[in-house]
Every structure is written in structure tokens, then in C-alpha cells.
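In: I would like the atomic coordinates for the input below:
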Amino acid sequence: MRRSAAAVGSSLFLALAPGTVAVLVPWWLTGWRAGDWWPTLRGLGIVPLVAGAVVLLSTFVRFVVEGLGTPAPVAPTEHLVVGGLYRHVRNPMYVAIVAVIAGQALLLARPLLFVPRLRPWREPE
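Out: Predicted structure coming up:
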């Protein structure tokens, strides 16, 4: 697979899989409305959010550059990806997604994102 095709495939997979889990579902549950928590605690949410996003993007880049493929099962890599964070963690994408969602939960002051229920959180009126 050529790098350009791998980059396009990885970008599509990034938008579909992690994009759904780390962006669409939290938006559906919270509507990006912030709750009322101590501002410093909410501000700490930036750290895992940004760190998780950086790790997630770097793993997708590694699939294109090192593996010549995508993380999607329909277009697997030609070479096993073993560099970068893959030397230390079996699947850094999962760790990154959890960090992004935890960061959103802190930033938005929404414990619902830590432990989702079947229906969205309802604020007392």
C-alpha cells in the first residue's frame, strides 16, 4: 500500500472509530455543556485530553509511516508496528481514548463520562 492511500485510510478510520467514541458519544451524552466543579479541577482536564489526543494521532501516523497501512482490519499494515509507544503498551490507542474521555469528563465537570448510563445525565432543576 502506498503511503498516500494509507494516510487517507487511516484518516477515515480515525474519524469513524475513535471519532465516534471520543467525540460523538461524549457530545451526545453532555451536549458539551459544562457542569459546576472547582475551576482548577476542571482545568486539569486539559492535561489528559491533550496528551490523549497527541498519543492517538501519533499512533495513527506510526501506522502510516512504519506499517504502511491502517489500523482498520479491512486495510491492515504491511509491516508490524512495534516502534514508539507500541514498544511499551500493547494498544496505546485504547489508552489514548480513555485519556481523552477522562479529560473531557474533568473539563466539562461531567461524571457521566466516567461511568456512562443508558440515558443521558439529567441535572436537577
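In: could you use CA atoms for every contact and neighbour count after this?
Out: OK.
In: so who does residue 80 touch?
Out: Counting by Cα atoms under 8 Å, 6 or more residues apart in numbering, residue 80 touches 66-67.
In: redo that, cut-off 10 Å
Out: Residue 80 sits next to 63, 66-69 when contact means Cα atoms under 10 Å, 6 or more residues apart in numbering.
In: spatially central residue (nearest the centroid) of the protein, please.
Out: residue 97 (3.2 Å; Cα atoms, centre = their mean).
In: what helix or strand does that one sit in?
Out: Using DSSP states H and E, residue 97 sits within helix 92-108.
In: please generate a structure for the following sequence too, so the two can be compared:
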Amino acid sequence: MVPITFGILVPSTIVWRSQDAAFWQDTKPGHTVLKIFGAIFWIIGASVLFASNVSFHKQGRGTLEPWARPKHLVTTGLYRYVRNSMYLGVFTMLLGELLFFNNKNLLLYLLFFMVAQSINVPLHEERVLRKSFGPEFEEYCKHVPRWIPRLHPYTPRKGTN
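Out: Modelled structure (predicted):
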């Protein structure tokens, strides 16, 4: 529910409530191209979010919700390349919405969301994961970057997962 809230509901509210909804008018050249790129980015981001959730359910045997956290550390699917694929999916969706709607308030929201998660993830989420999965999570962190995906998939050593 959290990714849908921050990736769809909040941005929709921002667009609907904006008095100055666009950086430029629809009649300017290139606007249609930006809408197309925005839609493509949004679809990619939503796909990343969906694929990440599938891994959470299949390998982790849990959900994003605090009351049903994964029982196993998720290191499959997109998590083999980057530790925070769900957030990257939301970032990409927000970039798509920014391009599609040309809304300066969405730019501010995207920047705020990125900064907030850059603080939240290491200070809160990773602390919870360290407490839950200990050395297994530490080993995973050594090999899989937080934000920038690695080129080759991570494969845990036998006995660590």
C-alpha cells in the first residue's frame, strides 16, 4: 500500500490541486514526446514495483506491511541487482508522472521523496533488516548496492540464504 500511496495517490492529489499545473503549454513542440516518455517511465516503474512485490511474496513469504514482514531475506528477482528496487520503481513512476504532467510541484515532490528515502532507508529500514536477518543481510549489503543496480546478478553463497 505504501508504494501506491507515494507513487500514485499523493502525486495524483498534487496534480489535481495544482493551480499552475504545467511548466509549458500543451501547444509547444516536444510536449507530446515528453508525455510519451513520461508514460514509458511510468510503465517501467510500475513494472519494477510489481516484479519486486512478486519477489517479496514468493521468496520472502511476506508483504510490505509492518504486520506481515517477510520471513526470509529477499535476494531474488530485481533484488539480485539492487537492494531497494521498490523505491527505484516509485522514483521511476514519479519521474514518468513529472514528464507526463509537466508539473513543477511533482518535481518538488520527487526531490523531497528521494531525499526522504535516502535518509529513511539507511537509518530505519536497514536497521530493521539487520536486526531481522543479521549476518545474511550484512553479506548481501557487501555485494548489492543500495540505489545503483549492479550489472551482474548477485548469487548468495550456499548456506547464506
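In: related to what we said a few turns ago, so what does the residue nearest to the centre of the first structure match up with in the second structure?
Out: Aligning on TM-score structural alignment places residue 97 of the first structure opposite residue 90 in the second structure.
In: buried by neighbour count: which residues of the lengthiest helix in the second structure qualify?
Out: Longest helix in the second structure by number of residues (criterion: DSSP state H): helix 31-58. Across helix 31-58 of the second structure, burial judged by 16 or more other Cα atoms under 10 Å covers 31, 34-35, 37-46, 48-49, 51-57.
In: superpose on the second structure and give me the mean offset of the helix holding residue 97 of the first structure.
Out: After superposition onto the second structure, helix 92-108 of the first structure sits on average 0.6 Å from its aligned residues (mean Cα distance after the TM-score superposition for the first structure).
In: that helix to helix 46-65, inter-axis angle?
Out: On the basis of axes from the mean of the first three to the mean of the last three Cα atoms, to 10 degrees, helix 92-108 of the first structure is oriented at 150 degrees to helix 46-65.
In: run the chain-centre distance for helix 92-108 of the first structure.
Out: 6 Å (Cα atoms, centre = their mean, to the nearest Å).
In: please pick the buried ones from the contacts of residue 80 of the first structure.
Out: Using 16+ other Cα under 10 Å as the burial test, those include 63, 66-69 as buried.
In: taking these, tell me the two that lie furthest apart.
Out: The most widely separated members of those, counting by Cα to Cα, are 66 and 69 (8.4 Å).
In: any common contacting residues for those two?
Out: 3, 60, 77-81.
In: pick the one among those residues closest to residue 14 of the first structure.
Out: Of all those, residue 14 of the first structure sits closest to residue 60, with 7.6 Å by Cα to Cα.
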